[in-house]
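Student: here are the coordinates; sequence isn't available:
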């Protein structure tokens, strides 16, 4: 039996690789459950400093598994997607940085998975989109909300209403992805970026992520208070002690030896 989700650990960087090549990595219920279990487990593992999602070098994820949607009732779909929100929220709120490494198609649920990540690094053949309106539905796993927050309401409506797909360079211009790199360098570039993040101070990154994510949906005075609380929480942390000590001793900090709940 094929393992639909592969997991690789490398020096603090964990890669979760979707592995349904015969289905273009379509997100079945079983695959989504496996992702959810892995993300929950890894979120409490302090040795994990960066989480990467990959579909390999042919396709990221072509969408949800359409065969599992046929004949579903509104009540059934609401219950199913109400459960799925715990998965998407767990990725978005993962306590360390997350990266989607995208080659080929990232459509529908594949796009929504990528939108939950902090960063998206893609190859030139990457195609990203939310084409659900083409089959008479709409994005239901956060696509309408996360895409609009990332690239703006008007641009998101254009993509979603028309069911458009966005090629790599256009996605870069929209701010939908962070960088486009040649496919032959995609794995190496993603690993290099992940390694840079893994060497950084983990707890400050976690607090900055909390401040950014929590602050974007509240009034500015509340967002600034969230920032101040997150900022103040860092003082006396292991990363703060290591960073200040390294500065005073005129050496490079070694944040990997810092141990705390981040």
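Tutor: Nice, I can see it. The shown structure was predicted, so the numbers you read here are calculated from the model rather than taken from an experiment.
Student: hey, let's count contacts and neighbours off CA atoms from now on
Tutor: OK.
Student: and residue 79, how many neighbours does it have?
Tutor: Residue 79 has 10 neighbouring residues, counting by other C-alpha atoms under 10 Å.
Student: tell me which element it falls in.
Tutor: Assigned by DSSP states H and E, residue 79 falls within helix 74-92.
Student: Now the element after that helix, going C-ward?
Tutor: In N-to-C order, the element after helix 74-92 by DSSP H and E is strand 98-102.
Student: Tell me how far that next one lies from the chain's centre.
Tutor: For strand 98-102, the separation from the chain centroid amounts to 6 Å (computed by C-alpha atoms, centre = their mean, to the nearest Å).
Student: After it, which helix or strand is next?
Tutor: Proceeding C-terminally, strand 98-102 gives way to strand 105-107 as the next helix or strand, assigned by DSSP H and E.
Student: Next one for the comparison:
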């Protein structure tokens, strides 16, 4: 069998060197949870045992309602880079450790102290960071409770899937500040909810609740308040049980295929499928089906 490097697209190959850095154990509500503080407001948690492969990216800046300032931006950049370099990652859950808030958007108190050049640089960096989140080869699931405003909503729509509590609120209020959503909001939102609905939300800055977000397709699920994390974890567990190489290829095929015409998109699908044909995981899937047992995928 050819080596894995010959089978997987270069964009999906990840060095495990960053993942080898030590993780710190934390006693808490989940037994055996392994946590790495990337920076004070951003944490990575790797779940253990049967949940191995699920990585949590958690926001923790309660004094500012998880508003994104320079320190949090650096934390997000480092966390996304670390996840991208972790070959053991299969799926990421993005959530908040702050009750009743996902992310309030940009830190406007900090923004007020920036000059024009600094603002431009910060927004460009934030746009690039959310693009890196979107470009992760593994699926990402946002678990949203409370407010996801401005840059917070732009972060959420950079994820592949979104789950919210029914008391959550969503808004892109930037036009009320005489600016526009500048971290990808004007481009990603229309691709998710459609052009007309996106224009209405952006031009008016109107807030919507979880049920309305579900009705327009902004979120995949709206669950009772306080249950968004559990639902997101349930989805992550479903994904985590599937062939990890197939999950990466499926995401790549969808994302790249959506950018081109159908004939070219089918060629993208063909290439992604081809890269899975000689993998041990594919043979394991067939064997497990024939033997009526749960497959044991190794990502090779």
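Tutor: Thanks, I have it. Just so you know, these numbers come straight off a predicted model, no measurement behind them.
Student: ok, back up a step: not counting its own residues, what contacts the helix holding residue 79 of structure 1?
Tutor: With C-alpha atoms under 8 Å, 6 or more residues apart in numbering as the contact definition, helix 74-92 of structure 1 has outside contacts at 32, 35-36, 39-40, 98, 113, 116-118, 140-142.
Student: go with 10 Å
Tutor: 29, 32-37, 39-40, 43, 51, 69, 72, 94, 97-98, 112-118, 140-142, 209, 213 (C-alpha atoms under 10 Å, 6 or more residues apart in numbering).
Student: cool, stretch 195-203 of structure 2 as well?
Tutor: 150, 170-176, 180-181, 185-193, 204-208, 216, 218.
Student: how big is the offset of that stretch relative to structure 1?
Tutor: Aligned to structure 1 and superposed, stretch 195-203 of structure 2 gives a mean residue distance of 0.4 Å (mean C-alpha distance after the TM-score superposition for structure 1).
Student: Output the residue interval of structure 2 matched by stretch 170-179 of structure 1.
Tutor: Counting by TM-score structural alignment, stretch 170-179 of structure 1 lines up with residues 212-221 of structure 2.
Student: buried set for the matching stretch?
Tutor: 212, 213, 214, 218, 219, 221 (16 or more other C-alpha atoms under 10 Å).
Student: Counterpart of residue 56 of structure 2 over in structure 1?
Tutor: Under TM-score structural alignment, residue 56 of structure 2 pairs with residue 15 in structure 1.
Student: Could you report the distance from the equivalent of residue 193 of structure 1 over in structure 2 to residue 168 of structure 2?
Tutor: Aligning on TM-score structural alignment places residue 193 of structure 1 opposite residue 235 in structure 2. Distance, residue 235 of structure 2 to residue 168 of structure 2, using C-alpha to C-alpha, to the nearest Å: 19 Å.
Student: Between those two, which is the more surrounded one?
Tutor: The neighbour comparison of residue 235 of structure 2 against residue 168 (other C-alpha under 10 Å) goes to residue 168, with 25 against 16.
Student: Quick check, that one in contact with residue 208.
Tutor: Yes - the criterion here is C-alpha atoms under 10 Å, and residue 168 of structure 2 meets it with residue 208 at 8.4 Å.
Student: which neighbours do the two share?
Tutor: With contacts defined as C-alpha under 10 Å, 6+ apart, no residue is shared by residue 168 of structure 2 and residue 208.
Student: ok, how many other residues are close to the aligned partner of residue 156 of structure 1 in structure 2?
Tutor: For residue 156 of structure 1, the aligned position in structure 2 is occupied by residue 198, per TM-score structural alignment. Burial measure for residue 198 of structure 2: 22 neighbouring residues, criterion other C-alpha under 10 Å.
Student: name the element residue 198 of structure 2 belongs to?
Tutor: For residue 198 of structure 2, the host element (DSSP H and E) is helix 195-204.
Student: And residue 281 of structure 2, by the same measure?
Tutor: When elements are assigned from DSSP H and E, residue 281 of structure 2 belongs to helix 280-291.
Student: which other helices and strands contact that helix?
Tutor: In this structure, helix 280-291 of structure 2 makes packing contacts with helix 244-257, judged by 3 or more C-alpha pairs under 10 Å, 6 or more residues apart in numbering; DSSP states H and E.
Student: Mean distance of the helix it packs on to its aligned residues in structure 1, please.
Tutor: For helix 244-257 of structure 2, the mean distance from the matching residues in structure 1 following superposition reads 1.0 Å, by mean C-alpha distance after the TM-score superposition for structure 1.
Student: quick one, what contacts residue 61 of structure 1?
Tutor: For residue 61 of structure 1, the contacting residues are 18-21, 23-27, 54-55, 102-114, 128, by C-alpha under 10 Å, 6+ apart.
Student: Which of those fall in strands?
Tutor: 18, 54, 102, 105, 106, 107, 128 (DSSP state E).
Student: who's in contact with the second one?
Tutor: In other words, residue 54 of structure 1. 5-6, 15-19, 60-61, 99-103, 114, 187.
Student: can you check the last one too?
Tutor: For residue 128 of structure 1, the contact set (C-alpha under 10 Å, 6+ apart) comprises 60-62, 102-108, 110-112, 114, 122, 159, 164-168, 170-171, 176-177.
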